[in-house]
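Chemist: sequence-free structure coming up:
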C-alpha cells in the first residue's frame, strides 16, 4: 500500500473511531447503573486514544520520506490501542 492509500485508510479509521465513540455515548444510558462508572472511564480513555490517533494522523500528513515508516507504525499502533479499548468497552455489555 502506498502512502496516499495508507493516508486515505487512516482518515477512514479516524472517521470510524468518531462514529463508534458517538454510538457508545448514545448507548451509555442503557448500561446498568453499577457498570456506568467503568463505562465512563473506558469511554474517556477511548476519547483520549482518539485524540492521540488524530495527532498521529497529522504526523502522517506531514511526514518526510525518511520518517514515513516510523510515523506509519506509530499510527498503526495507536489504531490498535483504540480497537483494544473499544473491545474492552463492548465486553462490559456482553
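Modeler: Nice, I can see it. The structure presented is a predicted model; accordingly, all values stated were derived computationally and were not measured. Residues are numbered from 1 along each chain as shown.
Chemist: use CA for all of it now, contacts and neighbours both
Modeler: Fine.
Chemist: Could you find the closest non-adjacent residue to residue 47?
Modeler: residue 21 (7.3 Å; C-alpha to C-alpha, 6 or more residues apart in numbering).
Chemist: Second structure follows, compare the two:
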C-alpha cells in the first residue's frame, strides 16, 4: 500500500472515531451525575489516544518516502490501541 493510500485510510478511521466521540459526548451530557463522571473519564482517555494517533498520522504525512515505512509500525500500534479503546468504550456507551 502506498503512503498516500495508507494516510487516507488512517484519516478515514480517525474521522469515524471522531463521529463516535461526538455521539458519546452528547450521550454523556444527558446522563445522570454518577454516569456522567464515568462517561467523561472514558471520553478523556479516548481523546488522549485519538490525539496520539493523530500525531502519528501527522508524522507519517510529513515523512519522506524512506522514513514513512519506519513510522508505519508505530502508527499501526497507536491505531490498534485506539481501536481497542473504542471497542471497550462502545459496550459502555450502548
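Modeler: Done, it's in. Just so you know, these numbers come straight off a predicted model, no measurement behind them.
Chemist: Can you pull the TM-score for these?
Modeler: Once superposed, chain against chain, the TM-score is 0.83 (TM-score structural alignment, normalised by the length of structure 1); 94 aligned residues with a C-alpha RMSD of 1.8 Å.
Chemist: ok, back up a step: residue contacts, the residue nearest to residue 47 of structure 1?
Modeler: With contact set as C-alpha atoms under 8 Å, 6 or more residues apart in numbering, residue 21 of structure 1 has these partners: 43, 46-47.
Chemist: Adding neighbour count, write the residues you listed out as a markdown table.
Modeler: Conversion of these to a markdown table gives the following (neighbours: other C-alpha atoms under 10 Å):
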| residue | neighbour count |
| --- | --- |
| 43 | 19 |
| 46 | 23 |
| 47 | 17 |
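Chemist: Please tell me how far the residue nearest to residue 47 of structure 1 sits from residue 39 of structure 1.
Modeler: 12 Å (C-alpha to C-alpha, to the nearest Å).
Chemist: Assign the spatially most central residue of structure 2 to helix, strand or coil.
Modeler: Centroid-nearest residue in structure 2, with C-alpha atoms, centre = their mean: residue 50, separated by 3.3 Å. Secondary structure, DSSP: H, G, I helix; E, B strand; the rest coil: residue 50 of structure 2 is helix.
Chemist: repeat for residue 64 of structure 1
Modeler: Residue 64 of structure 1, by the three-state scheme (three-state DSSP), is coil.
Chemist: Next, count neighbours for the aligned partner of it in structure 2.
Modeler: For residue 64 of structure 1, the aligned position in structure 2 is residue 64, judged by TM-score structural alignment. Using other C-alpha atoms under 10 Å, residue 64 of structure 2 is surrounded by 11 other residues.
Chemist: repeat for residue 34 of structure 1
Modeler: 8.
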